[in-house]
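Engineer: my questions are about this predicted structure, shown below with the sequence.
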Amino acid sequence: MQVAVTVSLTVGWVYLFVTGTELGNVATVAVSGIAVLGASFLLAWGAETAEKDVPRSFAIAVLAVLAVAPEYAVDALYAWNAGAGGATTEKCSQLTAQAIEASATPLARACHDANLAIANMTGANRILIGIGWAGIAVFTVWRAAKTRDPAVKKRDGFLKDAVQLDTDIATEISFLFLATLWAFFVPLGGGIGIFDTLFLVGLYVAYIGLVLKSDIEHSEHTVGVPKYFQEWSLPWRPLVVLALFGYSGAMIFTAVEPFAHGLEEIGVANGIPEFFMIQWVAPLASESPELIVVAVLVNKARSTAGFNALISSKLNQWTLLIGTIAVVYSIALGGYGVLPFDARQGAEIWITAAQSFFALAILVNFEISIREAVGLFVLFISQVILEFALIRDLVALPISSHDLLLAYTGLYVAIGLALFAQRREALKHLFGLAGDAVRSAMGREPVHPENAD
């Protein structure tokens, strides 16, 4: 019954998509948004059911890829347009910033699309941490009063309650740490090229290869629809997982773009700049399936699996997304090329890497407190608000939007370094756990067996 009700939420969008019926922006946003909601529940059930037959980390990795697939599609579209329009680092550097912003010529429009690809990617990554990680941490602690989530630790002091994460997440955090360090160097090349693609995509492939060799852990917390499907025999259980993944993935992939595009047009019609909408509103819409899925898991007192999904999403966006848009760009260009971006987008990449660096410093001891979550959110939202105010000339500040990004980058890095210095033993423990996971996957004995406890 629950599955039937949830599938019914997507029927309206299926009808519109199949028949090609066009509605107004508000109606499209409503119908596609409801479909995304239903598909997110189906996706969560599919991932939980899959844990019966595959390692939990792999099931969550698949969930994360499907949940953020619309983000890949949006970025790929802009990267394709940039390549098809002939945008290169050399050609774009010969145009003025004003010409590119105004899309004065086809080439200027292509250079503008290249910048939009970066803006959309960095916006999605910062939303995932600034709203996703922070919001889910607060939601987990708040729901613990009813769910009795054992991962929530009550502590004395103002906003000291924290979500304790499973140490099995050390592998994901370590891989994300490597991707984050690499990202700091990306702007120095003036674009995203072959070395970025090889390193970042290779990193994600290595991660997937590692988690596939992990042990299958049967959860004792599975309830409701996933528990019902887990009781099915072979081959029906894997088939229902594939059906849930396939249907929910198709719904999310087809419905989120119209959902995001409708919101964009509503915003632009109300005087909000296009660039701001594409960097913040569209990614917020495309990240919504992931946040809904994690909220469903948290509501079942499965906060560890929820944070696993969030970190896995950040990892695949910070590796696969960056690496593959350069490939899409080169295909559209008709040969190898470096996806160009201007100095402003270089600063966007730096602040995104810095935010990730700070967030990892928070998680290095396998917990996030309400105080830390609030800090993540405040830093994120204050920068967005100040940037919007600067763009709309609502306030007079002695710095430009570009300088604002660099200032926040420095702030994130400074706080992150201070936390890592304070938690250096936790960082050593984290890398020890990740190293042991790699050795175990290769059939070797762990160097620090005490870390497994």
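Structural biologist: Thanks, I have the structure now.

Engineer: all contacts plus neighbour counts: C-alpha atoms, from now on.
Structural biologist: OK.

Engineer: which residues touch the closest residue to Val225 other than its chain neighbours?
Structural biologist: Leaving aside its chain neighbours, Val225 sits nearest to Trp45 (6.6 Å; criterion: C-alpha to C-alpha, 6 or more residues apart in numbering). By C-alpha atoms under 8 Å, 6 or more residues apart in numbering, the contact set of Trp45 is 225-226, 244.

Engineer: any idea how far Trp45 is from Trp280?
Structural biologist: Computed as C-alpha to C-alpha, to the nearest Å, the Trp45 to Trp280 distance reads 28 Å.

Engineer: next one: Ile370
Structural biologist: Counting by C-alpha to C-alpha, the gap from Ile370 to Trp280 is 24 Å.

Engineer: same check on Glu231?
Structural biologist: From Glu231 to Trp280 the distance is 42 Å (C-alpha to C-alpha).

Engineer: what do you get for Phe357?
Structural biologist: Counting by C-alpha to C-alpha, the gap from Phe357 to Trp280 is 20 Å.

Engineer: when the two are compared, which one has more neighbours?
Structural biologist: It is Phe357, of Phe357 and Trp280, that has more neighbours when counted by other C-alpha atoms under 10 Å, with 23 against 20.

Engineer: so where does the residue nearest to Val225 fall, helix or strand?
Structural biologist: Using DSSP states H and E, Trp45 sits in helix 25-50.

Engineer: equivalent analysis for Ile368, please.
Structural biologist: strand 367-369.

Engineer: and Ile252, by the same measure?
Structural biologist: Applying DSSP H and E, one finds Ile252 within helix 236-269.

Engineer: give me the buried positions along that helix.
Structural biologist: Counting neighbours by 16 or more other C-alpha atoms under 10 Å, one finds that the buried residues in helix 236-269 are 237-238, 240-241, 244-249, 251-267.

Engineer: and for stretch 27-40?
Structural biologist: Those would be 28-29, 31-40, for stretch 27-40 by 16+ other C-alpha under 10 Å.

Engineer: packing partners of the helix or strand where Val384 lies?
Structural biologist: Per DSSP H and E: Val384 is located in helix 370-391. In this structure, helix 370-391 packs against helix 134-147, helix 401-422, with contacts taken as 3 or more C-alpha pairs under 8 Å, 6 or more residues apart in numbering; DSSP states H and E.

Engineer: try this one side by side with the last:
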Amino acid sequence: MQTGGSALAALWTFPSMLLSAFLVAWGAEAAQFLISQGLALAILAWLQTIPEFAVEAVIAWDAGRDPTRSHLAIANLTGAIRLLLGLGWPMIYFVFAFSGRRRGNPKGTPSIKLQREHAVEVIGLLPPLLYFIVIIWKQTMSWIDAVILVALYVGYLVVLLRDPPHSAEEISDAPRVSQWAYRLGGLRRKLAIGGLFAAGGFLLYVTARPFLESMLAVAGLLGVSQFILVQWIAPFLSEFPEKVSAFLWARRVTHAPMALMNMVSSNINQWTVLAAMIPLVYGYSHFTHTGVWAPFHFDAEQRLELILTLLQTALGIVVLANMEFDWFDATALFVLWIVQFLAPHLREEVSVAYALWIVILLVGFLVRGRALLAPRYFWETLTQKRPAGSA
């Protein structure tokens, strides 16, 4: 991966990325009173993952010209997903717990309790994971796989449309900018909210590349290897907008569920649209350079990377199946992530640990006779009638 940026550019790109993250987060908070919160977060996730798409597109294009670089495309995809779940989810919990104590909330180990509508995001992770079992089995990704993954994402958006917007009475809890935009009323309200999304998205678009290049230049000066740059440093930097908005919401304690769903929505985006982009960009690049469209192939090493990532996300689904996220969940997810980060050679052992934890949790649910809330709430969302006049 080429890093032609200047480390000094970080002096302007870093604050620009911060501002863009604030703008789109304010837009999402105001939008949840016009459309469902899940749909607002899906829009937010699209804007926030612009840097991720830019990085993945460059890597996939280079791999199409030189197939020996294909492993970097999988490394970036899996690194981005595992980083968001293994570091992002726990970060939200610990910020939530720490902020709660500072505000005088009772001591102990509180859990983040999800709302019924969040079952759509939790279960929305499942279909792409099931389809990725097929992809892992055949060790290729073609344009057909891309179409199926995008279709799964569209289906997820359709289900989100069934959730109603939040009550306008809750607007008083939103930041002042979000309140201002919503209280304009009529067409001006929609233009203001759309303007927040557009301004933040545009700033993200123009800042993403120089921001990544400047930060990668800093990492390069420190002697970081290319694989570490691609699998961990680049995803960490490209996920910066998500982490900023999630951190802001987690600090407000009551908005911690929204922060967690921001991350989950981005995970769904990664497993579907971001993954679908790889065979399309790779195939077109290969066609441009050789005259032949080719599917994207990956070897046994990348297959193991995908299995590890799939098991981690599957564990995330099971952990949230009862619509709660507690200190043990956050700590264990972080510990398993940090182990694979510090000791990459233990990937198989970590994969086994993820699988065993999934089995233990599922057996525990059966033994205690506890019904999983997320599937039930998801089914209720599918079968309910949309409220009259909902956006």
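Structural biologist: Great, that's in hand. Small disclaimer: the values here were computed from a predicted structure and weren't measured.

Engineer: tell me how the two chains score on TM-score.
Structural biologist: Between these two chains, after superposing, the TM-score reads 0.89 (TM-score structural alignment, normalised by the length of the second structure); 374 aligned residues with a C-alpha RMSD of 2.2 Å.

Engineer: aligned partner of Arg251 of the second structure in the first structure?
Structural biologist: Using TM-score structural alignment, the partner of Arg251 of the second structure in the first structure is Asn299.

Engineer: cool, and Asn269 of the second structure?
Structural biologist: Asn269 of the second structure maps onto Asn316 in the first structure, by TM-score structural alignment.

Engineer: could you list every residue that touches that match?
Structural biologist: Counting by C-alpha under 8 Å, 6+ apart, Asn316 of the first structure has contacts 64-65, 204.

Engineer: what's the answer for Ala374 of the second structure, then?
Structural biologist: By C-alpha under 8 Å, 6+ apart, the neighbours of Ala374 of the second structure are 116, 119-120, 122-123, 320-323.

Engineer: so the closest residue to Ala301 of the first structure other than its chain neighbours versus Arg237 of the first structure, what's the distance?
Structural biologist: Distance criterion C-alpha to C-alpha, 6+ apart; nearest residue to Ala301 of the first structure, sequence neighbours excluded, is Asp149 at 4.7 Å. Using C-alpha to C-alpha, one obtains 28 Å as the distance from Asp149 of the first structure to Arg237 of the first structure.

Engineer: go on, Gln98 of the first structure?
Structural biologist: 57 Å.

Engineer: and Ala347 of the first structure, by the same measure?
Structural biologist: Relative to Arg237 of the first structure, and taking C-alpha to C-alpha, Ala347 of the first structure is found at 47 Å.

Engineer: all strands for the stretch 1-150 of the second structure, in order.
Structural biologist: Secondary structure of the stretch 1-150 of the second structure (DSSP state E, counting those that start in this stretch): strands at 112-113, 140-141.

Engineer: in the first structure, which residues correspond to the first one?
Structural biologist: Under TM-score structural alignment, the alignment places strand 112-113 of the second structure onto residues 163-164 of the first structure.

Engineer: sorry, back to before: which of the helices and strands packed on helix 370-391 of the first structure is buried the deepest?
Structural biologist: helix 134-147 (a mean of 19; mean count of other C-alpha atoms under 10 Å).

Engineer: hmm, who's touching that one?
Structural biologist: So helix 134-147 of the first structure is in contact with 149, 152, 161-163, 291, 294-295, 298-301, 303, 368-370, 372-374, 376-377, going by C-alpha under 8 Å, 6+ apart.

Engineer: orientation of it relative to helix 370-391 in degrees?
Structural biologist: 140 degrees (axes from the mean of the first three to the mean of the last three C-alpha atoms, to 10 degrees).

Engineer: quick one: helix 134-147 of the first structure to the second structure mean distance?
Structural biologist: When the second structure is superposed, helix 134-147 of the first structure averages 1.6 Å from its matched positions, counting by mean C-alpha distance after the TM-score superposition for the first structure.

Engineer: hang on, the earlier thing: which bit of the second structure covers the helix holding Trp45 of the first structure?
Structural biologist: By TM-score structural alignment, helix 25-50 of the first structure lines up with residues 6-31 in the second structure.

Engineer: how far does the matching stretch sit from the chain's center?
Structural biologist: How far stretch 6-31 of the second structure lies from its chain's middle: 17 Å, per C-alpha atoms, centre = their mean, to the nearest Å.

Engineer: swap in stretch 166-173 of the first structure?
Structural biologist: 17 Å.

Engineer: same question, stretch 282-293 of the first structure
Structural biologist: With C-alpha atoms, centre = their mean, you get 9 Å for stretch 282-293 of the first structure.

Engineer: for stretch 154-169 of the first structure, same thing?
Structural biologist: Computed by C-alpha atoms, centre = their mean, the chain-centroid distance of stretch 154-169 of the first structure equals 22 Å.

Engineer: just stretch 121-128 of the first structure next, same as before
Structural biologist: Mean-position distance between stretch 121-128 of the first structure and its chain equals 7 Å (C-alpha atoms, centre = their mean).

Engineer: now swap in stretch 302-321 of the second structure and tell me
Structural biologist: 14 Å.

Engineer: in that stretch, what counts as buried?
Structural biologist: Buried residues in stretch 302-321 of the second structure (16+ other C-alpha under 10 Å): 302-303, 305-321.

Engineer: inside helices: which ones of those?
Structural biologist: Residues of those located in helices (DSSP state H): 302-303, 305-319.

Engineer: tell me where the stretch 151-300 of the second structure has strands.
Structural biologist: Under DSSP E, counting those that start in this stretch, the stretch 151-300 of the second structure gives strands at 296-297.

Engineer: do you have the helices of it handy? List them.
Structural biologist: Using DSSP state H, counting those that start in this stretch, the helices of the stretch 151-300 of the second structure run over 176-183, 186-221, 226-228, 234-238, 240-251, 256-269, 275-290, 300-319.
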